[in-house]
Structure formats: C-alpha cells, structure tokens
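Colleague: no sequence for this one, just the structure:
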C-alpha cells in the first residue's frame, strides 16, 4: 500500500472512531516537515504518527497501484499502551484484507529496540512504518 492511500485509510478509520477526536493528516494539522501522517486527539491529548513507506521493489508511482489482498491474518491480540496501541487496534480491527501483519515496536523483546510505533506489512510486500512523534 502506498503512503498516500495508507494515510487516507488511517484518516478515514480515525474519523469514524468514537475514541478519537480532531483527526487530520499531519499536513492539515500544520506539520510541514513530514509528508505523510496522522494527527488525532486521544483522551484530550495530541497523538501524531509519521508514515514512512517501504515500497515493493520496482513499484512505479507513475502508474495506478495494484491492490493485493490475502486471507485475513489473525493479528496479535496484545495492545501496547497509549497511542501506539490505539493505532494497532484501529488497523487490526479494520478488516482490511491487504494487511498481512502488524508489529508494535514497544512490545519488541529487545529493550534497546523499543520505540513507539508500528510496522504494517501488506500482502503485496510493501510496508508502512508508523512512527509516533
């Protein structure tokens, strides 16, 4: 999934989530540094995620994206605390047949490798890194 479409997907999910308020793209929230991302209010606090893409090798952004769906994969039932866990739940519960796996960074085994964010891998081989800002 390309970053612009993922941003639209995440925004649409956030806008319909009763736990989220003031959902907007980072750009619409005034962030000029990060081209893709999501800003939202959770529990009265600002939460922001930058979306960074790992494209499928050979992907050509000059042609329409090929959507690849697969079987719904059972995703980790554990949820991290705070915004990271909220975004994990939002994506995991979306029912998207494009999502293959979601890794929550704060739940990694190696304490030196823990940050706040997600790696969302899709059935087409692309990934989105959703880094908490």
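Modeller: Perfect, thanks for sending it. Remember, it's a predicted structure, so these values are computed and weren't measured experimentally.
Colleague: rest of the way, CA atoms for contacts and neighbours
Modeller: OK.
Colleague: what does the longest helix along the chain rub up against?
Modeller: For the chain, the longest helix by residue count, based on DSSP state H, is helix 3-15. By Cα atoms under 8 Å, 6 or more residues apart in numbering, the residues outside helix 3-15 that reach it are 20-25, 36-38, 40, 51-53, 90-91, 94, 128.
Colleague: another one to put next to it:
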C-alpha cells in the first residue's frame, strides 16, 4: 500500500473507531502523517513512511496483493483521563489490525519488538512485501502546542 493510500486508510480507520483524525505533514521532511485526537483532547501525531514492494514502479498504477486479513485482537481502552503513549500505540495497532484489510499481513507496535524503538509507533507488513512505518513525532495534552519532534511525554 503506497503512502497516500495508507494515510487515508489510517484516517478512516481511526475515525470509524471514534477518534479524531486528519492528515498531517511537514512538507518534504515528513510528507505523510496523521494527527490523532483522543476523547480527552490530547493529540498524537504520527508520520508515515513506506518501503515499497520489490519491483514497484510508481509510474504505473498500484497493484495490491490481497490475502487473509490479520486475526482480530482485543482493543485496549484508552479511558477519558491521561493516557500512556504505550497504550495509544497498542490502541492504534489493534484498530488497524481489526480493520479487516486483506492487504495487511501484520501490524505490530514498536514497543513489542525484541529491540523496542526509541519512540512509540507501529509498523505494518503487507502481503505484497511492502511495509509502512508510523513513528510518533509529537504528543501533547489538550490545549498544548507541539514541542520538538520526538520529545514525547510518557503520557498525554
């Protein structure tokens, strides 16, 4: 799944689950991303980068590969108060896993890897061999402005 289509898929998935979601980017530095708004008004902004499947030619129309969707998982509740970023990561992973996309083979949280990432976020493996990566770049409580990229609080 190419980045623009994955961005829209993520936005649609988050909105269907009752979260606020809108496109976000930082021009050529981070051309794709999503602002996610929680019920508390807190926001997490994640970038989207992708690794194309082998032989993908962006001059030609995308050729999705479809197989079985990932098995559904339990969706962790976020609650109405402060939420740990780790819980936001797990919530978004579960929402995307449960979205029923037959293009996706697996969704995983960065914190669940053998060597956890420096920032929260998640990755998606597609049946085509393509991958998407979504690092959390900004996280803020309701009413706060974004700080320095990747300078994330433990909770929002």
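Modeller: Arrived safely. Since the model is a prediction, treat every value here as computed from it, not as a measurement.
Colleague: TM-score for the pair, please.
Modeller: The TM-score (TM-score structural alignment, normalised by the length of the first structure) is 0.83; 127 aligned residues with a Cα RMSD of 2.1 Å.
Colleague: circling back: the helix or strand that the longest helix of the first structure is followed by: which residues count as buried?
Modeller: Counting by DSSP states H and E, the next helix or strand C-terminal to helix 3-15 of the first structure is strand 20-25. Neighbour counts using 16 or more other Cα atoms under 10 Å place 20-21, 23-25 of strand 20-25 of the first structure among the buried residues.
Colleague: for strand 20-25 of the first structure, which helices and strands make contact with it?
Modeller: If contacts are counted by 3 or more Cα pairs under 8 Å, 6 or more residues apart in numbering; DSSP states H and E, strand 20-25 of the first structure sits against helix 3-15, strand 37-42.
Colleague: how far off centre is that strand?
Modeller: With Cα atoms, centre = their mean, to the nearest Å as the basis, strand 20-25 of the first structure stands 14 Å off its chain's centre.
Colleague: pull the residues that contact it.
Modeller: 7, 11, 14-15, 36-43.
Colleague: over to stretch 38-55 of the second structure?
Modeller: With Cα under 8 Å, 6+ apart as the criterion, stretch 38-55 of the second structure contacts 1-3, 7, 19-20, 24-25, 30-37, 80-82, 121, 128-143, 156.
Colleague: tell me the buried residues in that stretch?
Modeller: 38, 41-50, 52.
Colleague: ditto for stretch 64-72 of the second structure
Modeller: Buried-residue list, stretch 64-72 of the second structure, by 16+ other Cα under 10 Å: 69-70.
Colleague: measure that stretch end to end?
Modeller: End-to-end distance for stretch 64-72 of the second structure, by Cα to Cα, to the nearest Å: 21 Å.
Colleague: after the longest strand belonging to the first structure, which helix or strand is next?
Modeller: Criterion DSSP state E: the longest strand present in the first structure is strand 45-54. As assigned by DSSP H and E, the chain's next helix or strand after strand 45-54 of the first structure is helix 82-92.
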